[in-house]
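A.B. asks: Here is my input; please provide its structure:
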Amino acid sequence: MNEYELKVYEEVVDWKRKLTRRSGMMNRLSKKAQGKINEWIPEKVHAVMTESIKAMVKATLFGSQATTNKDQARGLTLAERDELARKKISTYQKTAVVEGAGTGAGGILLGLADFPLLLSIKMKFLFEAASVYGFDTKDYGERLFILHVFQLAFSSDEIRRKTLSDIENWESRKQVLVEMDWHKFQQEYRDYIDFAKMLQLVPGIGAFVGAYANNNLLKHLGETAMNAYRLRLLQKAPEQD
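C.D. replies: Sure, this is the predicted structure:
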């Protein structure tokens, strides 16, 4: 029996169980309030935001593709890949903390600049995670998978469950998932992080909030990415000898 793979499989099953659990009351109320706010925003504004985030993400995808070391995990066992992934998460958390503290201390203008900077850090990390677990991001399907991992990490209960189902059945689902629903992608992401980012703009506490929020967001994204790739590598429980 491969004890480590069995342990990881059990961890992934537990992660999926937590992921599909209903959110707490505060999160549900926050989502409901955010939904009302979105209804008040004119459709033209939503369209502009969708195109802006789409352009930002695509630019980041291109840049991350060019700078990721594709061969960094060649020949590693799953245990060694997990260890490397944890080191990457720690590194990117530190980067996000510095960025969040800097923009949070800089007032409203720098606070607004945090959005594309943090998005870039998150996407770069996801490319690194794909490489660590042996997936080639030159393949369009793998870049699409990265966007689904991102959406899995930062979305509401309903979208999270649907995205998890897509990830669990990726080999069949990627044939029909030709393009992201960019409107849903940007709206779910904004709704998820809006509250923390609004607090980041408050003078006096912005730097602390920015550092704390970014650290937690990268930690959450790291856990999501690790388990999403482990899920693809361990589609069924490891056989016992």
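A.B. asks: From now on I want contacts and neighbour counts done on CA atoms only, so please keep to that.
C.D. replies: Will do.
A.B. asks: Once you drop chain neighbours, what's closest to residue 79?
C.D. replies: Leaving aside its chain neighbours, residue 79 sits nearest to residue 4 (7.0 Å; criterion: Cα to Cα, 6 or more residues apart in numbering).
A.B. asks: who touches residue 164 in this structure?
C.D. replies: Contacts of residue 164 were listed using Cα atoms under 8 Å, 6 or more residues apart in numbering, and they are residue 152.
A.B. asks: which element follows the helix or strand where it lies toward the C-terminus?
C.D. replies: Taking DSSP states H and E as the criterion, residue 164 maps to helix 157-168. Downstream of helix 157-168, the first helix or strand assigned by DSSP H and E is helix 170-173.
A.B. asks: what does that following helix rub up against?
C.D. replies: The contact list for helix 170-173 (Cα under 8 Å, 6+ apart) reads 166-167.
A.B. asks: May I see the buried residues of the helix or strand that that helix is followed by?
C.D. replies: As assigned by DSSP H and E, the chain's next helix or strand after helix 170-173 is helix 182-200. For helix 182-200, a neighbour-count test (16 or more other Cα atoms under 10 Å) marks 183, 185-193, 197, 199-200 as buried.
A.B. asks: want to put them side by side, so please do this one too:
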Amino acid sequence: MNEYELKVYEEVEEWKRKLTRRSGMMNRLSKKAQGKINEFIPEKVHEVMTESIKAMVKATLFGSQMTTNKDQAHGLTLAERDELAVKKMAAFQKTAMIEGAGTGAGGILLGLADFPLLLSIKMKFLFEAASIYGFNTKEYAERLFILHVFQLAFSSEEIRKSTLAEIENWETRKTVLVEMDWRKFQQEYRDYIDLAKMLQLVPGIGAFVGAYANNNLLKHLGDTAMNAYRLRLLQKSPDPI
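C.D. replies: Predicted coordinates for the structure are as follows:
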């Protein structure tokens, strides 16, 4: 193992420590409040939302699968893959900012349209990340891994910890794959982005909030994806030089 891989291993370990730290007081209170709100939502509404997001995600997975260049990182070193991933992330952040500013400036109707548009941008980036790090998204296990990376990025403390554990043991877990828990998937995602998306609907500041929020959400997803794939490539600590 080379010096760069040792550096990456240490970065991934620090990323894992940050993920498993206890959330701040405000985040815990916010999650508790959102949990109470979800309890008042009728079960039929939860079912409809779950099925809607499930269908939306599966459609974006199919579209991303068709449009991703599978050979873009053939023969690259880990350092070169990281460099390419950072460039891709920056490009997708710009796309998300433009989309967020446009829908944010358009009022409530366009603001609501931001949800599926941003979701498709995020999924497309995750397929690109998988390709860059050498994983074949034609395999069901790899598409399911993408959903776990998404959930890791946009979830509460408890779900984040359990999802990280699944990702760390993916090579074992993928031999006994189960269907995604779509109810948990959609609820965690909605709770994570609700505040930013609600502010995006406010006249006058919607465009700024939309661009800022989308940029940050893509940056967060990009960092999560990079480290998740690096983790799989470096399952054990490389020998120091």
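A.B. asks: now what about the TM-score between them?
C.D. replies: After superposition, the two chains reach a TM-score of 0.99 (TM-score structural alignment, normalised by the length of the first structure), with 241 aligned residues with a Cα RMSD of 0.7 Å.
A.B. asks: which residues in the second structure form strands?
C.D. replies: According to DSSP state E, the second structure carries no segments that qualify as strands.
A.B. asks: which residues in it form helices?
C.D. replies: Secondary structure of the second structure, counting by DSSP state H: helices at 3-19, 25-40, 43-67, 78-105, 107-132, 140-153, 157-168, 170-173, 182-200, 206-233.
A.B. asks: Nearest to residue 241 of the second structure, out of those?
C.D. replies: The closest of the helices of the second structure to residue 241 of the second structure is helix 3-19. By Cα to Cα, the value is 6.2 Å.
A.B. asks: Who are the contact partners of the residue positioned nearest the centre of the second structure?
C.D. replies: Centroid check for the second structure by Cα atoms, centre = their mean gives residue 150 as the closest residue, at 3.0 Å. When the contact criterion is Cα under 8 Å, 6+ apart, the partners of residue 150 of the second structure are 221, 225.
A.B. asks: Give the equivalent position in the first structure for it.
C.D. replies: Matched to the first structure by TM-score structural alignment, residue 150 of the second structure sits across from residue 150.
A.B. asks: Could you find the closest non-adjacent residue to residue 120 of the first structure?
C.D. replies: Nearest to residue 120 of the first structure is residue 60, by Cα to Cα, 6+ apart, at 5.7 Å.
A.B. asks: which one in the second structure is aligned with the one you found?
C.D. replies: Aligned by TM-score structural alignment, residue 60 of the first structure pairs with residue 60 of the second structure.
A.B. asks: That match: neighbour count?
C.D. replies: Neighbour count of residue 60 of the second structure, defined by other Cα atoms under 10 Å: 19.
A.B. asks: dump the residue contacts of it.
C.D. replies: Applying Cα under 8 Å, 6+ apart to residue 60 of the second structure gives the contacts 119-120, 123-124.
A.B. asks: Name the member of the residues you listed with the most neighbours.
C.D. replies: residue 123 (23 neighbours).
A.B. asks: Touching, that residue and residue 62? I think so.
C.D. replies: No - assessed by Cα atoms under 8 Å, residue 123 of the second structure is found out of contact with residue 62, at 9.9 Å.
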